[in-house]
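[1] can't give you the sequence, but here's the structure:
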């Protein structure tokens, strides 16, 4: 991680707005957060995590290694289950328009079987197991967001700000629940009944 920090400082210089380690226990359990200022005034949040395992090969585009959409989706299944953020569900719904949710669920199960030793653990494992494989209901609880720990990656707010001609949050929620119904049928589980709201 020290090499990454050094490269960030050398490449971005004064445009790098500080470097923070919200979690720094050892080389395995470490998380770097920084902000990069662009010339147009835009600020980009960058979070770098250690020990994140992949199940698919990376793609290289213009000399930059990118993880696959399916690996991103598998990460999102875990994060959506732990921090219950609408932004994760919005991303998952977008990804599952072209990648079957049932197959991604199988990918997550494969990943957990393949990488289950102590040395495979990440900072997310420090909070105990939050597992959509054992509890898929977690992927439907996004209307009740949790306040994430400051030592873990989290969203500064849970507002969905869409660009023109993109899906609204209401449409996304409806589509996601429909995809989850298909997953529940595949898992032979009863889909949860809607919860009433007290007035």
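    Here it is on my side, so go on. Only a predicted model underlies this, so the values are computations on that prediction, with no experimental measurement involved.
[2] Only C-alpha atoms from now on, for both contacts and neighbour counts.
    OK.
[3] my hunch is that residue 35 is in a strand, does that hold up?
    Yes: counting by DSSP: H, G, I helix; E, B strand; the rest coil, residue 35 is located in a strand.
[4] Now for it, how many residues are close by?
    16 (other Cα atoms under 10 Å).
[5] ok, and the closest non-adjacent residue to it?
    residue 45 (4.6 Å; Cα to Cα, 6 or more residues apart in numbering).
[6] now residue 65
    In space, and not counting its chain neighbours, residue 65 is closest to residue 59: 5.6 Å by Cα to Cα, 6+ apart.
[7] With residue 179 instead?
    In space, and not counting its chain neighbours, residue 179 is closest to residue 101: 7.0 Å by Cα to Cα, 6+ apart.
[8] List the residues that contact the one you found.
    With contact set as Cα atoms under 8 Å, 6 or more residues apart in numbering, residue 101 has these partners: 179, 180, 183.
[9] How about residue 17?
    Taking Cα under 8 Å, 6+ apart, one finds 34, 35, 36, 37 in contact with residue 17.
[10] And here is the other one:
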């Protein structure tokens, strides 16, 4: 099937359903005959997955926000080189569960006034923005309860509590306004099928 390559990202607070909706969109596009790479951050390449374990597991105070920015940027650079750029060059659609907007919010806004640092590093080492970003929006208390209900080991950021989730939600909504040409805010409190249908329709319009 034709169509230019597109880089699509999913953002939002913990527990907002990003991974589920990213997977559903990938399945939908593959059913249409498109070649799709479904990936995630931090991670998405062997080196980046190693860094993922460093930043998502352990005590909440394990790393400072400054150290996290460096770790996430290192993981993103490896991901970009090994996974994202080759797939886009091959004409594939890349769907990523989190990307640079998460670093802008988590480390740049909610854990200190470090947005300038995040943006400088991004410009220097990454330099690639998504073509389309879905910001899944929901009540922070509901999202946090969902995230904690997964009972996984990667709960370092959930352990910062609901107050941080509230700041994160505000941060993502502010970013959606800042990058209005590529961001679409999605009401993630609805049934998964309704959310997926809206995302699929918006994606089709972007790929047309």
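    That came through fine. Small disclaimer: the values here were computed from a predicted structure and weren't measured.
[11] Superposed, how do the two chains score by TM?
    After superposition, the two chains reach a TM-score of 0.32 (TM-score structural alignment, normalised by the length of structure 1), with 105 aligned residues with a Cα RMSD of 5.2 Å.
[12] thinking again about what came up before, how close does the residue nearest to residue 65 of structure 1 get to residue 66 of structure 1?
    As judged by Cα to Cα, to the nearest Å, residue 59 of structure 1 and residue 66 of structure 1 stand 5 Å apart.
[13] And for residue 73 of structure 1?
    Residue 73 of structure 1 is 13 Å from residue 66 of structure 1, where distance means Cα to Cα.
[14] quick one, which of those two is more surrounded?
    Neighbours were counted for residue 73 of structure 1 and for residue 66 using other Cα under 10 Å; residue 73 has more, 24 against 12.
[15] what about that one, helix or strand, and which?
    helix 69-82 (DSSP states H and E).
[16] now swap in residue 4 of structure 1 and tell me
    Using DSSP H and E, the element containing residue 4 of structure 1 is helix 2-12.
[17] quick one: contacts of that helix?
    16, 19, 36.
[18] sec struct for the second one, please.
    So the one you mean is residue 19 of structure 1. strand.
[19] That one: neighbouring residues, count only.
    16.
[20] Likewise for the first one?
    By other Cα under 10 Å, the residues close to residue 16 of structure 1 number 18.
[21] Would you mind measuring from it to residue 30 of structure 1?
    20 Å.
[22] Same check on the last one?
    Applying Cα to Cα, the value for residue 36 of structure 1 to residue 30 of structure 1 is 20 Å.
[23] and the longest helix along structure 1, what other elements does it pack with?
    If you go by DSSP state H, structure 1 has its longest helix at helix 169-187. Using 3 or more Cα pairs under 8 Å, 6 or more residues apart in numbering; DSSP states H and E, the elements in contact with helix 169-187 of structure 1 are helix 86-95, helix 101-114.
[24] How about it, which residues are buried there?
    Judged by neighbour count using 16 or more other Cα atoms under 10 Å, the buried positions of helix 169-187 of structure 1 are 169, 172, 173, 175, 176, 179, 180, 181, 183, 184.
[25] Can you give me the distance of the third one to residue 91 of structure 1?
    If I follow you right, that is residue 173 of structure 1. Going from residue 173 of structure 1 to residue 91 of structure 1 by Cα to Cα gives 11 Å.
[26] Now do the SS call for residue 133 of structure 2.
    Residue 133 of structure 2 ends up strand, using three-state DSSP.
[27] I meant residue 9 of structure 2, not that one.
    Classification of residue 9 of structure 2 by three-state DSSP places it in strand.
[28] Could you give the number of residues near residue 52 of structure 2?
    19.
[29] Do a quick rundown of the strands in structure 2.
    7-12, 36-40, 93-97, 132-137, 183-187 (DSSP state E).
[30] Can you check which of those gets nearest to residue 76 of structure 2?
    strand 36-40 (9.9 Å; Cα to Cα).
[31] Tell me which other helices or strands that closest one touches.
    Partner elements for strand 36-40 of structure 2 (3+ Cα pairs under 8 Å, 6+ apart): helix 18-31, strand 93-97.
[32] packing partners for the shortest one?
    It stands for strand 93-97 of structure 2. Strand 93-97 of structure 2 packs on strand 7-12, helix 18-31, strand 36-40, helix 85-89, going by 3+ Cα pairs under 8 Å, 6+ apart.
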